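K.L.:
Please find the sequence and the predicted model below.
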Amino acid sequence: MRWVFRNSMRGDTGNLFWLLVGRVGRLLGWVSLVGGLWGLGQIGQEGFALEADGGRLVVLSNGSPVLVYQVRPNPKKPYVAELFSPAGVNLLRDSPVDHKHHHGLMFAVAVDGVNFWAEDPASGTQTPTGPVKQERISAGGAAWEVLRQNLRWLNPQGAVMLEEQRSLAVTRTGQPTATLLCWQSLLRVPEGKSSVQFTGSPYFGLGMRFVGSMDTGGRFFNAQGRTGVEGTNNACASWCAYTAKAEGKPLTVAVFDWPKNPRHPASWFTMDRGFAYMSVTLNLQKEPFSIRADQPILLRYGVAVWDGEGAPEMVEKCYRNWSALEDPK
C-alpha cells in the first residue's frame, strides 16, 4: 500500500517568525529548520511529496522520483536504493546477483572487528531506533528535503557497537541542473565503551553500485585531473566522478568529500572490471581509525548527478558551491 503526502503551504507571511526559526535552526546546525515531523507528513516546497511504499520512502519532485530510501534493514542495513538524474534516470543497482550485499548507495565499515559491509552470519546489522524524522531546510537558495534516522550498529549477539545519527538531504539545483544529495553520519561510541576502532577493506565507506548498463564504457576522473581506474583508485582527492550511459543515456555522478571530514582529502576506491563501483573511504585498510567516547566524528559527503557527460570544471564548481554551504544536511 502506498501513501502520498503533499505540501500545500503558500504565502510569505510571518517573516519575523521564520527568521527566528532560522536563527534557532542555525544553533542546531541547520540553516533554516521548518517543521520536524516524526513518521510521515508534509515534505518540502509545493510540488514535492514523500511517498511511503512498504519499507521504503520515496522523495518526489512534481510527481517524479528523486530518491528512494530503504528505511528498514534489507537485510542488514538501510541505504539509498535509487537515485535519479533530473531527467528521471536511476543510476543505482540494489543487491545484484554477483554481490547480493551491494545495495545502491550504502555506508558501512568494520567496528572493533565486526564487519558491517558483508551480510554473512558473523556480520553486524544497522538497526533503526525509531521512525524516520522528516524536515525541510533552505540553503544556498534551494529547498532541501531531509530524512533523518537514528541507528544502532549491533553485532550478531545484539550488543551495540556504534551509534549513528544519519541525515539525507536532497535537492535539485545548479546550471546545468543536478540532483544533489548530502549524506551525513554523526558517529558515537556507545555507552559503556571508551572508544571503538574502524577497520576494513579498501572499499569500506560510502559505496555506490551502478546499474548494469553503466558497468562498461564509463570513465572515472577526479579533482586532481587524473582519469581512469589507474589514475583514481587508491588516490586522494576532494571529489571523484564517473560518467557512463544508463538506459542508453549519458549520466555523470560525482561524490564530494567535505573539507572538514577526517583525513580529507579522501582516499577513493574505483573499479570497472566485471562491474563499476566507487567508494569514498577513510583509507581504513592501511590505517585504522579510532574514535573516543568524548569525541564523536561527523562525516559528510555529497553526491551530484547530472544528465549528460560532464566536464571536470562543472564538477569542481558544484563541489565548491556545496562545500561552502553553511549546513545542507
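P.N.:
In hand now; what should we look at? Numbers count the residues shown, from 1 in each chain.

K.L.:
Could you use CA atoms for every contact and neighbour count after this?
P.N.:
Noted.

K.L.:
Check the gap between Leu325 and Gly22 for me.
P.N.:
15 Å (C-alpha to C-alpha, to the nearest Å).

K.L.:
for Trp117, same thing?
P.N.:
Counting by C-alpha to C-alpha - Trp117 and Gly22 are separated by 38 Å.

K.L.:
Comparing these two, which shows the higher neighbour count?
P.N.:
A direct count of neighbours by other C-alpha atoms under 10 Å for Trp117 and Gly22 places Trp117 higher, at 25 against 19.

K.L.:
Take this one as well and set it beside the first:
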Amino acid sequence: MKDRVCRTVAWGVAVGLAVGWVHLSNGAAAEAAGLTVLPRLDQGEVEIRYKDQRILLYACRAGLFKPYVKELAPLGGPNLLLDAPPDHLHHHGIMYAITVNGHNFWEEAKAPGRQIPAGPPVHSVGMGPAGQPQAVLTQQLYWVPHTNASAPDPKAVALLIEQRTLTLSVDEANQEVALEWRGDFQLGPAATKVVLSGADYHGLGVRFIRAWDRTATHLNSDNLPYPTRGKHDVLQAQWAAVTHQWDGHQATLAVLARPGEMRGPTRFFSMLDGFCYLSATQGLDQAPLTYEAGARFFVRYLVLVYPKIQSHAWLQQRYRAWLNP
C-alpha cells in the first residue's frame, strides 16, 4: 500500500496511518510527483500546488463559521471560486452545510450553527491507485448550535461529529483536477436524534467568480431543461456541470454524486441570473432525513475541473468510471 501514500504530516499531533512508510512533522510541507501540500498554521489555511501552480486552498482557521475550499483552479487556469461576496457573505467557495434539528449551518446572519474544528487538518501526499499524484486532507468537525458556540468543550455540545476527507488528484494527461469531498457523520453527545433539513440549495454548494454570472452554461447528466433559465432551477440528476469561456480562458466544473450510496434523491440547485451557483443536495427541503443515536451516515461527491469546455459525453464517461473504478 505504500504506493498510495508516501508521507503523512500532522499539525500539532503525531498521527500514524497504516499505509506503509510514514513521515511525521508538525506543519511541514509534503510533496510527491509535483504535488505539494503547504500548511500555513499562522493563517489557518492549507495550500495544494501542482508544479508551480496553486490549485487548491482550504480555509480552516479557528473562528470560521465553517471550513471550506476557498480556491480551486484547473491546470494552467485561474481560480474559479468566489468567497464571501457582499451579496451573500455566507457563500464560501465550495462548502457543505445543511440545517440540523432546526439549527441553520448554511446562512450566517441569524443564530447560525458552527462547524468547529477539533484541530487543524492532517494531510498526506503520495500516489493514488491509478498512479496519479494525490493529496488527502482529513479534519474532524463538531457541528455546534449557536447557543453553545462558545462552550469550552465543543465536542460535548455537538449535534453531529464529522470526519471530513478531501482527496485531490491530478490527471495531467486529461487536464483534470479531481476533488473528492467525503463527510462521515455520527451523532454528537448533545443529540439522541437528529433531523436533517434545509432549503432546496442546502448541501455541497459552489459559488463561482463574477465573470461567470449570467453568462455561463449549466448542463446535467440527463440533458434536462432548466425551466427558469437560471433564476432558480432544481433538477434530479446524477451529475451537473457549469462551463464558460471568458477573457481568454475556458473552464468546466462538474459535481458528481453517488445516489445509490446516500439516502434521499440527488437534486442539483442551479442559478445563473444574479450570480452563478451550483449545489448538490439530498432533497432535504422536501423529505428531511432522521437518524437515531448510534447511526452513522455520509455524503460523498466528486468535483472535477478542466481548463476547457468539456463535453457531455466525456463527463458521462467520467461519471461511469468513478462509479466503477
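P.N.:
Good, I have the coordinates. Bear in mind the structure is a predicted one, so any value in this text is a computation, not a measurement.

K.L.:
TM-score for the pair, please.
P.N.:
Once superposed, the chains reach a TM-score of 0.85 (TM-score structural alignment, normalised by the length of the second structure), with 302 aligned residues with a C-alpha RMSD of 2.6 Å.

K.L.:
Next up, the contacts around the residue of the second structure most remote from its centre.
P.N.:
The outermost residue of the second structure relative to its centre, with distances by C-alpha atoms, centre = their mean, is Trp21 at 28.2 Å. Shown in contact with Trp21 of the second structure (C-alpha atoms under 8 Å, 6 or more residues apart in numbering): Lys2, Cys6, Arg7.

K.L.:
6 Å instead, please
P.N.:
If a contact means C-alpha atoms under 6 Å, 6 or more residues apart in numbering, then Trp21 of the second structure has no contacts.

K.L.:
Repeat that for the one 3 residues further on.
P.N.:
By C-alpha under 6 Å, 6+ apart, the contact list for Leu24 of the second structure reads Thr8, Val9.

K.L.:
Make sure it is indeed in a strand.
P.N.:
No: counting by DSSP: H, G, I helix; E, B strand; the rest coil, one finds Leu24 of the second structure to be coil, located in no strand.

K.L.:
Could you measure from it over to Ala118 of the second structure?
P.N.:
19 Å.

K.L.:
in the first structure, which spans are helices?
P.N.:
Along the first structure, counting by DSSP state H, helices occupy 15-27, 228-232, 312-324.

K.L.:
What lines up with Ile209 of the second structure in the first structure?
P.N.:
Alignment note: Ile209 of the second structure maps to Val211 in the first structure; criterion TM-score structural alignment.

K.L.:
Quick check: closest non-adjacent residue to that match.
P.N.:
The shortest distance from Val211 of the first structure to any residue other than its chain neighbours is 4.6 Å, reached at Arg93 (C-alpha to C-alpha, 6 or more residues apart in numbering).

K.L.:
got it, and Arg300 of the second structure?
P.N.:
In space, Arg300 of the second structure is closest to Arg182, 4.4 Å off (C-alpha to C-alpha, 6+ apart).

K.L.:
I figured the one you found was touching Thr167, is that so?
P.N.:
No: with contacts counted by C-alpha atoms under 6 Å, Arg182 of the second structure stays clear of Thr167, the gap being 8.4 Å.

K.L.:
Just give the number of residues close to the counterpart of Gly47 of the first structure in the second structure.
P.N.:
Mapped onto the second structure by TM-score structural alignment, Gly47 of the first structure lines up with Gly34. Neighbour count for Gly34 of the second structure, taken as other C-alpha under 10 Å: 13.

K.L.:
What of Ser290 of the first structure?
P.N.:
15.

K.L.:
Excluding chain neighbours, what is closest to whatever residue of the second structure lines up with Tyr242 of the first structure?
P.N.:
In the second structure, the residue paired with Tyr242 of the first structure is Val242, using TM-score structural alignment. Once flanking residues are discounted, Val242 of the second structure sits nearest to His218: 4.6 Å by C-alpha to C-alpha, 6+ apart.

K.L.:
Return the distance of the corresponding residue of the first structure for that neighbour relative to Tyr242 of the first structure.
P.N.:
Superposed on the first structure with TM-score structural alignment, His218 of the second structure falls opposite Phe220. Distance, Phe220 of the first structure to Tyr242 of the first structure, using C-alpha to C-alpha: 4 Å.

K.L.:
now swap in Leu251 of the first structure and tell me
P.N.:
Taken as C-alpha to C-alpha, the span from Leu251 of the first structure to Tyr242 of the first structure is 8 Å.

K.L.:
burial of the residue nearest to Val242 of the second structure, as a residue count?
P.N.:
24.

K.L.:
ditto for Leu89 of the second structure
P.N.:
12.

K.L.:
Which residue, other than its chain neighbours, is closest to the aligned partner of it in the first structure?
P.N.:
By TM-score structural alignment, Leu89 of the second structure lines up with Lys100 in the first structure. Using C-alpha to C-alpha, 6+ apart and skipping the chain neighbours, the partner closest in space to Lys100 of the first structure is Asp94 (7.9 Å).

K.L.:
contacting residues around the aligned residue in the second structure for Ala143 of the first structure?
P.N.:
Applying TM-score structural alignment, one finds that Ala143 of the first structure aligns to Pro133 in the second structure. Contacts here follow C-alpha under 6 Å, 6+ apart; on that basis Pro133 of the second structure touches Ala33, Gly126, Met127, Ser169, Val170.

K.L.:
what does Arg182 of the second structure give?
P.N.:
Arg164, Thr165, Val299, Arg300.
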